[in-house]
Structures are given as structure tokens and as C-alpha cells.
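1. please find the sequence and the predicted model below.
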Amino acid sequence: MKQSLFTFIKKLREFLEKKLHQYNTTLPYVITVVVALILVVGGINLFIELTDTLKTETLAMYDTQITDYIISYRTPALTKYFIFMTDVGDFHGYLIVLAIFLLLSLLVFRRWKYVVQATLVLGLATVSNMMLKRFIDRARPGIEHLVSVETLSYPSGHAMSAMAFYGFLMFLMYKFNIQKVAKVLLMFLLALIILSIGISRIYLGVHFPSDIAGGFIAGAIWVIFCVLVFDLIELFRRDPKT
């Protein structure tokens, strides 16, 4: 992503130097920010569209059908698995993963900034989720809960944080210079974690499927926004003409 942005800005600068008499060195970066905003605004619009349908009968029907289908597979073994996955997407789970990631960043990649970035993305997703829950004020499903919950329902905090945090880790895995097979396996594992955390909330009876969809969309918005901002900051630092 970073190299693509750098190449794009370099080509844009060359084009502008040829076409414009008075070249504005900040224009390529402004265009990059505009692209980021378009992606983020598009995601926000999708989230709003979903939110507007929360009280419709059509969405309620789909929520019920999907929930009934998922909980029909309840078994002791699956219940243990999904309780474990929902714990992975909780506060203590993230502390453990961040600690492991910190060690890897310091000992292997020797770049502690990735831990700071991942923590920032997770923090933004968590804080914004709490605000959205209070504003939307949707109650939890009225079915049996296999785990205790205290907050409101929409969007799912587990789904939103999982998409933001593990989604950002997927971006970092793509970015790191490691063996292709290892990279694919790690990205697949992270995608499986995100999906499992989302499904676990439906399986355990504490979220509607639309809560999970809303959380995934909102989390993806933070990933896209933060990735572009982080890369843009680094490009400003690298570019000798700024």
C-alpha cells in the first residue's frame, strides 16, 4: 500500500510539473487524502444504510433466520470453541495478543511502531463503538445468552474491534517481508479469527447478525482510514520536496 501510494504521488508530481506552470507540492498529498476520505465516507454511508434498517421487518426476518440456523448447531464442543474465540476478542485477549506482538516487533521486526499503530487502531474502534452503542441504543436479542453481557447491542464491539485490530494485523502481514507461504497462512489465520469472533457472538445468543455486520463495516472503516493516514505520514517524512 505504501509503495503504491509513493509511486502514485511520484507519477502525479511528474505529470503536474509538465502541465502546470506553478507547481503545488502539496497537491498530490491532498489528492491522496481525498481518496482516503472517499473510501471512509463510502463505508460510513454503508454503515448508516444498515443502521437505518434496524427496525424494519425485513431485517428482523433475516436476523431471526440466520440466528436460528447458527444456534441449531450448538454442541458442547462448539460452545467451548466459540466461548474461547469470544474471549480472544475481549479485553484480556487483546492484552495477550498485544504482548506477543510487542515481543515479535522488538525481537524479529525491530520496529515497535507497529504495536503503537495497532493499539491506536484498536483504541479508536473501542471508543467509537461505545459512542455508537449509546447513540443507537439497541437492546440485546431476547434469546438464551450463553455468556454474560452488560452493554447494548449495535454495533457489536467484539466484531468491530476484531475487524479493526486483526484486520490491521492482516495489513501488516501483507506488508512484512516474510515467506509467501507463511504470509498467506498468517493472513488466513487472522481472517479466521475475525470470522470466528463475529459468529461466536451470534452463536452465544448475545448479538443479532446485523450487529456483527455493522461491527465489521465500522471496523473496516477504521482499518482503511488508519492505514492511509499512517502511510501518508510516512510519505511526508520520506519526501524530500515537502
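-> Thanks, I have the structure now.
2. C-alpha from now on. contacts and neighbour counts both.
-> Noted.
3. give the contact list for the residue sitting nearest the centre point of the chain.
-> The residue lying closest to the centre of the chain (Cα atoms, centre = their mean) is residue 164, at 2.3 Å. For residue 164, the contact set (Cα atoms under 8 Å, 6 or more residues apart in numbering) comprises 121, 122, 125, 219, 220, 222, 223.
4. tell me the SS of it?
-> Of the three states, residue 164 takes helix under DSSP: H, G, I helix; E, B strand; the rest coil.
5. how about the nearest residue to it, chain neighbours excluded?
-> Nearest non-adjacent residue to residue 164, counting by Cα to Cα, 6 or more residues apart in numbering: residue 219, 4.4 Å away.
6. quick one: the helix or strand where the one you found lies to chain centroid distance?
-> Assigning secondary structure by DSSP states H and E places residue 219 in helix 209-238. Its chain's C-alpha centre and that of helix 209-238 lie 6 Å apart, by Cα atoms, centre = their mean, to the nearest Å.
7. what ranges does the protein have for its helices?
-> 2-19, 27-52, 57-71, 76-88, 91-104, 113-136, 157-175, 180-203, 209-238 (DSSP state H).
8. buried stuff in the first one?
-> Okay, so that is helix 2-19. 5, 6, 9, 13, 16 (16 or more other Cα atoms under 10 Å).
9. next up, a second structure to put side by side with the first:
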Amino acid sequence: MIALIEQHPQLISLGLVLILTMALLWLIQYLLIRYGKCVLALLSRGDLWLREHIARLPLMVRLQHQYPALFGFITKRFARGHFSGLILTVLTFLNIYILALFAGLIEDVVEADSIVTTDLFVSQHMSVLQDSTIVPAFVFITSLGSTPITCVIILLTAILCAVVRQPYILIGLLISTIGSTTFTFLSKMIFQRARPIDILLMEHTYSFPSGHATISIALYGFLAYMAIRFSQSFIRQVRILSLTILLCLLIGLSRIVLNEHYLSDVMGGFLVGTLWLIIAISMMEWLTARGKIDWGVLWSKGQISLVWLSVITVFVATFIFANMYQFPLLG
């Protein structure tokens, strides 16, 4: 056992990362399924108690009497039950926080902070895996984030939206994918960071941020949002969320394993994708509040079969793309 670890330390480290990631996701999924509804109910009751307590504070009473317009504005921003209230406030603060994280990451990359040292360390270790048998699996995974496959997914999603007569969903899908892709392209042009030296699949674009990591969150995250919104089962919603997180992490990890990107590139891509995903979700919730989208659609057996057929089509297309375009680049 010790000899195996000494001979393949990178493979062992990668395996441990995958095992720990899946174990953590399974634990979170289990806790959410077991205690999620109870926690949400407790938070709801706590929120009501907190609102009543804050409303009785002398400071809030004076604010209400002295500045009624300001007090009304603040109250509406935290009101529950409509999009322009608490929902929009939470989404806005999330985006501000993500932008701050992205700005901090940019500063670290530009100033060659400790993150760059970590990038080089990880890249050097991943270059040892170039002849490993795990490479084909990660090539297939990384193909799920390629431009041709994402275009196929967007087309199939458009067809599904037309079948269930919910065309406005496409607005959010296009905002998330096109917005994140454009943002990533402009960022690459601005920072012009070179890719790792021992790259496996030759790319002609710059490194920061990772386009595959970006689109994994922007596209698959939005598809998960759609599935969760359409689903009526809390357990199914939790499982969809955990599977999507695992898929996005695997696509991001594939870019590191194949030495297509540095670790910070993938982190930046995840942040950009999340930023545009939140913007798209905000648009969807606004359209829902205006009655443009009906998430309570009852799916027929034929429509459900079309969903599964679309999933199979994506995997077949990914397999073909990987074998015809990606695998030859390894030679």
C-alpha cells in the first residue's frame, strides 16, 4: 500500500479529493432531506419573531415617524411574498458578494500572490498524470462544457420550453449563457493570462477565467434551477441540486487535471458563472411574479420521455465530440 502511494501520489491525491467531495455532498444531501424542511420552518418562525422585535425598537419607531418614505422603502426591500422585496434583496447582496470575491481573486492573480504559487504547484503535479488511464474519463467530462455541446443543450432546452409552452424561460437561459460567455471572453482579453505549459488539449484562448467552469455553472446551474422549479418534490429538488454541484465540480476539476487551466482560473470561472446565474434567476423570478411563467405545469408522459431523450442525446453527442475532436488532440 505504501509503495502504491509512493509510486502514484498524484492519483492518490486526486482520488481522495473526489471521494471527500462526493462524501461531503452526500452528507449535505442527507442532512437537507432529513432536516431541511424543519430548518426552513424554524427559520421562517425566527424571521417573523425578528421582524416583530425590530419593529418595536425605539430607533425603528422614531425612523418610521421622522422618515416615513425611507422607512417604507427599507420595509418593502425586506418584505416577503413578492419579488421586489426580500427575494430581490437577497439576490442583489449575493451578487455584490460574488463580485467582491471575483475582484479579490483578480487582485491576487495580478499581484502574483500566494494563489499563483498554489496554481503552479497544482499544475506541476497534474502534468504527471498526462499518461494516466484517467485522462480519457476527464476528457469526456470536460467535453460537457465545450461550445458544441452547450449549443446542443441550449437547442434541446428551447425545444422543451416550446413543448411545455413556457417560452419566457429562454430569456433566463440566454442571459445566463450568453452573458457569462461574453463576460468571460472580455475578461480573457483584459488579463491575457497564458495557459499552463503542459497543456493536454491545445487551446488558442487565454486562461483566466476558465470558460468551461463558467458555462458549467451558468448552463447546468440554470437547468438545475428549471428542474427544481418544475419539481414538486423536496427530496427530488435536493438531489437535483447535489448532482448539479457534483457535475460542475467535475467539469472544473477536469480543466485542472488536463492542465488546461490553473486552479484560480477555475475558481474565477465558477464565480463568473454564479454571477450570471443569479442575474438569470432574478429575471425568471421577476417574470414569474408578472405571470409570464407557470412552474406548475403538469408534464405528460410524452414530455417526460422527451426530457430523457434529450439527456441521452447530450451524452451521445458528447461521446462523439470527445472521440472525433478531443481525443485526437491527445496524440
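-> Alright, I've got the coordinates. Everything quoted here is computed from the prediction, not taken from an experiment.
10. of the helices of structure 1, which stretch is the most buried?
-> Among the helices of structure 1, ranked by average contacts under mean count of other Cα atoms under 10 Å, first place goes to helix 157-175 (a mean of 25).
11. how close does it sit to structure 2?
-> By mean Cα distance after the TM-score superposition for structure 1, the fitted helix 157-175 of structure 1 averages 1.3 Å away from its aligned residues in structure 2.
12. returning to that earlier point: residue in structure 2 matching the residue nearest to the centre of structure 1?
-> Structural alignment (TM-score structural alignment) places residue 164 of structure 1 against residue 218 in structure 2.
13. please report how far its match lies from residue 273 of structure 2.
-> 5 Å (Cα to Cα, to the nearest Å).
14. find the residues that touch each one of the two.
-> Common neighbours of residue 218 of structure 2 and residue 273 (criterion: Cα under 8 Å, 6+ apart): 176, 180.
15. setting aside sequence neighbours, what's the nearest residue to the alignment partner in structure 2 of residue 130 of structure 1?
-> Matched across to structure 2, residue 130 of structure 1 falls on residue 185, judged by TM-score structural alignment. Of all residues not flanking residue 185 of structure 2 in the chain, residue 211 sits nearest, at 7.9 Å (Cα to Cα, 6+ apart).
16. over to residue 203 of structure 1?
-> Leaving aside its chain neighbours, residue 203 of structure 1 sits nearest to residue 71 (5.3 Å; criterion: Cα to Cα, 6+ apart).
17. my read is that the residue nearest to residue 185 of structure 2 contacts residue 186, right?
-> No. Residue 211 of structure 2 lies out of contact with residue 186 (Cα atoms under 8 Å); the separation is 11.1 Å.
18. next, show the common contact partners of those two.
-> With Cα under 8 Å, 6+ apart as the test, residue 211 of structure 2 and residue 186 reach no residue in common.
19. could the helices of structure 1 be laid out in CSV, adding distance to residue 148 of structure 1?
-> Shown next, in CSV, are the helices of structure 1 (distance: least, Cα to Cα, whole Å):
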stretch, distance to residue 148 of structure 1
helix 2-19, 42
helix 27-52, 25
helix 57-71, 17
helix 76-88, 11
helix 91-104, 15
helix 113-136, 17
helix 157-175, 14
helix 180-203, 11
helix 209-238, 17
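20. check the mean deviation of stretch 89-97 of structure 2 from structure 1.
-> Looks like 2.7 Å for stretch 89-97 of structure 2 (mean Cα distance after the TM-score superposition for structure 1).
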